[in-house]
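In: this one's structure only:
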């Protein structure tokens, strides 16, 4: 009996010890779980606080940018894009000459780098488009050669006002106060491409809504950019040079200029003339075009525009072609201005077809 009692006591002690062990282990598990939950909660709270601070900083930065006035915003963007030389232009004289109110517009002359050359550029914009929101813009390519037709802020102001858009342009190398030599559609096309680069860096420009317009020689520059760069959304060409072979034959007064700037005659340098003639590579233009040309244009014949639109038609490209009676060159009639604005803003009339030749 005594032996059995000892065994019972031993069993009882074993059970008690086992129970104590279970309680201790369970307690430790609860303690570890609580510690882990506390640590996780602390990490989560810390991350949430960090995210909240980050959002607050972003909102503050945006608020600061939106609070900048138009001049400050433009100049800040110039600096961020690496443009260190710029000056604001007083619009009073042009305002009185043109008889329009430009009090709510800003205009700048600036200089930027292109292939190691200092190129002169112009910028004009309505102040209400510089409110911190992204908007479309227009890159304008002027006509002429060397200093003939050199750009001034008047052009960018005019288009900014008429089309209510941000307008940016440059004096290609060898023109105005830009460094280098005019190559009439050669490496100087890079000067326009660099404007595209700058537009993508400006905080107020929608990089998917960068449009382009060229007049006369500027039409040639526009076509060349379109053939090598797909960042342009839509393009307008007025009295555009599209076949240098034809221009050489049509304009005896331009032959010396062609020889000098291109480097020779069409017979001597056919590849260079073809490179500058969109009629030979219309299939490489992949965006909607609006082409406007006077039927009696004596500087760039309407035959060039006819030839180009035929090539565009054959290549299945999207374009609109408007011709009108007269011998003007580079003229934008009031109705053309309205058409250009609607075209760039995507407000074409439903009855207009994608490929439309309007006489």
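Out: Now that the structure is in, tell me what you want to look at. Just so you know, these numbers come straight off a predicted model, no measurement behind them. Numbers count the residues shown, from 1 in each chain.
In: switch to C-alpha atoms for all contacts and neighbour counts from now on
Out: OK.
In: Tell me where this structure has helices.
Out: Counting by DSSP state H, the chain has these helices, from start to end: 2-67, 70-80, 92-98, 153-163, 189-201, 217-228, 244-250, 255-262, 270-275, 302-314, 334-345.
In: Using JSON lines, lay out these together with mean neighbour count.
Out: Formatted as JSON lines, the helices of the chain follow (neighbours: other Cα atoms under 10 Å):
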{"stretch": "helix 2-67", "mean neighbour count": "12"}
{"stretch": "helix 70-80", "mean neighbour count": "17"}
{"stretch": "helix 92-98", "mean neighbour count": "12"}
{"stretch": "helix 153-163", "mean neighbour count": "20"}
{"stretch": "helix 189-201", "mean neighbour count": "20"}
{"stretch": "helix 217-228", "mean neighbour count": "24"}
{"stretch": "helix 244-250", "mean neighbour count": "17"}
{"stretch": "helix 255-262", "mean neighbour count": "16"}
{"stretch": "helix 270-275", "mean neighbour count": "16"}
{"stretch": "helix 302-314", "mean neighbour count": "19"}
{"stretch": "helix 334-345", "mean neighbour count": "16"}
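In: Out of the ones you listed, the one nearest residue 326 is which?
Out: Ranking the helices of the chain by distance to residue 326, with Cα to Cα as the measure, places helix 302-314 first at 10.9 Å.
In: out of the helices of the chain, nearest to residue 285?
Out: Comparison of the helices of the chain against residue 285 by Cα to Cα identifies helix 217-228 as nearest, at 5.3 Å.
In: can you list contacts of that closest one?
Out: Outside helix 217-228, the residues within contact range by Cα atoms under 8 Å, 6 or more residues apart in numbering are 140-145, 184-185, 189, 192-193, 212-214, 232, 235, 237-242, 276-278, 284-287.
In: also this one, for the comparison:
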């Protein structure tokens, strides 16, 4: 990935901390890292333990680009890095789901009182290494959400990072809406290990492919207070008409796809299984009208289906918004926060 694209995950505007963060977080602290999960490490360790170390790492990665330092300072200012480092607890951990191990992240404001913070499960988009959670998009996506006063859990899904030196059966395979949905559902029990987390207040958010993961998980997690679906797919078969190249992703990841195509795609399409989701579960649908990867018609279709069953929902169509919604995300994140907090039971 070229540096310009890599840094596009993080624009300065996304790092505006909310008032909720100011109340929940502590001032600068030197408290030693205390893991909340087993088999975990501090996100701010090793090459990420300081801003200078972070920038030096990028310069080593891109020795032929003399602008690396300047681009880094513009994309992630030192003050933002250090503010997050001082105010947020962030850990990368390995967890077991039915004998399969995968990597997850936990991010939350430091020193929050017991059961004081709502939980937000964030489901990433992409497939393979595309969209996987690495330090820079953990900062832009997960830390920015935690800064609003949430306990944030996120999974990289099984099968994507065989860096654990484990046999294949312990790494598992990403089935793009199949077995790896269990990696998301596992947070239902893991969140009880976080003293600050309020298990009665849990919402879920998914972007792109993460929207599919969110809909699928909601079938088995009826206690959720709210869903936020960003640039999500409503009908996977219709997606193939819009983006035929997605067939390669489906073939590579969905088991027995060649012999079970229609059933497999319908199983992953909320337009076919919406009745299996709690009818009073509030949903916020967010989509850019210039999305070239998942057409905005997906948002309109699911809004119509939600209206038909009188399910509470909010539809936000972003004028000029692309698939990432990067330019609009700071404002959208505030809207999402307001929506979620209105639904907390």
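Out: Looks like it came in fine. Since the model is a prediction, treat every value here as computed from it, not as a measurement.
In: Tabulate the helices of the first structure (CSV), appending distance to residue 124 of the first structure.
Out: As requested, the helices of the first structure are exported to CSV (distance: least, Cα to Cα, whole Å):
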stretch, distance to residue 124 of the first structure
helix 2-67, 19
helix 70-80, 10
helix 92-98, 13
helix 153-163, 5
helix 189-201, 13
helix 217-228, 18
helix 244-250, 31
helix 255-262, 30
helix 270-275, 31
helix 302-314, 30
helix 334-345, 17
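In: Compare those and give me the one nearest residue 117 of the first structure.
Out: Put simply, out of the helices of the first structure the one that sits nearest residue 117 of the first structure is helix 189-201, at 9.2 Å, with distance taken as Cα to Cα.
In: how big's the offset between that closest one and the second structure?
Out: Compared with the second structure after fitting, helix 189-201 of the first structure deviates on average by 1.1 Å (mean Cα distance after the TM-score superposition for the first structure).
In: Which residue ranges of the stretch 1-150 of the second structure form strands?
Out: In the stretch 1-150 of the second structure, the segments counted as strands under DSSP state E, counting those that start in this stretch are 40-42, 88-97, 100-109, 117-123.
In: The first structure: matching residues for the last one?
Out: What that stands for is strand 117-123 of the second structure. Aligned by TM-score structural alignment, strand 117-123 of the second structure falls on residues 135-141 of the first structure.
In: Ok, the second one next?
Out: Equivalent residues of strand 88-97 of the second structure are located at 105-114 in the first structure, counting by TM-score structural alignment.
In: okay, stretch 337-346 of the first structure sits on what stretch of the second structure?
Out: Here stretch 337-346 of the first structure aligns to the second structure at residues 333-342, judged by TM-score structural alignment.
In: Give me the residues contacting the matching stretch.
Out: Residues from elsewhere that reach stretch 333-342 of the second structure (Cα under 8 Å, 6+ apart): 145, 148, 203, 225-228, 284.
In: Out of the strands of the stretch 1-150 of the second structure, the one nearest residue 52 of the second structure is which?
Out: Ranking the strands of the stretch 1-150 of the second structure by proximity to residue 52 of the second structure (Cα to Cα) places strand 40-42 first, at 17.3 Å.
In: tell me, the closest one lands on which residues of the first structure?
Out: Applying TM-score structural alignment, one finds that strand 40-42 of the second structure aligns to the residue range 86-88 of the first structure.
In: how about the matching stretch: buried residues?
Out: Buried residues in stretch 86-88 of the first structure, counting neighbours by 16 or more other Cα atoms under 10 Å, are found at 86, 88.
In: For it, give me the average deviation versus the second structure.
Out: Overlaying the second structure shows stretch 86-88 of the first structure at a mean distance of 0.6 Å from the equivalent residues (mean Cα distance after the TM-score superposition for the first structure).
In: residues in contact with that stretch?
Out: Taking Cα under 8 Å, 6+ apart as the criterion, the residues outside stretch 86-88 of the first structure that touch it are 106-111.
In: Same list (those) but as CSV, adding neighbour count.
Out: Listed next are the contacts of stretch 86-88 of the first structure as CSV, based on neighbours: other Cα under 10 Å:
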residue, neighbour count
106, 22
107, 27
108, 22
109, 19
110, 19
111, 22
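In: Could I get those in JSON lines, plus columns for distance to residue 6 of the first structure?
Out: Shown next, in JSON lines, are the contacts of stretch 86-88 of the first structure (distance: Cα to Cα, whole Å):
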{"residue": "106", "distance to residue 6 of the first structure": "105"}
{"residue": "107", "distance to residue 6 of the first structure": "106"}
{"residue": "108", "distance to residue 6 of the first structure": "106"}
{"residue": "109", "distance to residue 6 of the first structure": "107"}
{"residue": "110", "distance to residue 6 of the first structure": "104"}
{"residue": "111", "distance to residue 6 of the first structure": "104"}
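In: Widest-spaced pair of those residues?
Out: Comparing all pairs in the contacts of stretch 86-88 of the first structure by Cα to Cα, the longest separation belongs to 106 and 111, at 16.7 Å.
In: Out of the contacts of stretch 86-88 of the first structure, which is nearest to residue 323 of the first structure?
Out: Closest approach to residue 323 of the first structure among these (Cα to Cα): residue 107, at 32.5 Å.
In: gap between the closest one and residue 26 of the first structure?
Out: Relative to residue 26 of the first structure, residue 107 of the first structure is positioned 76 Å away (Cα to Cα, to the nearest Å).
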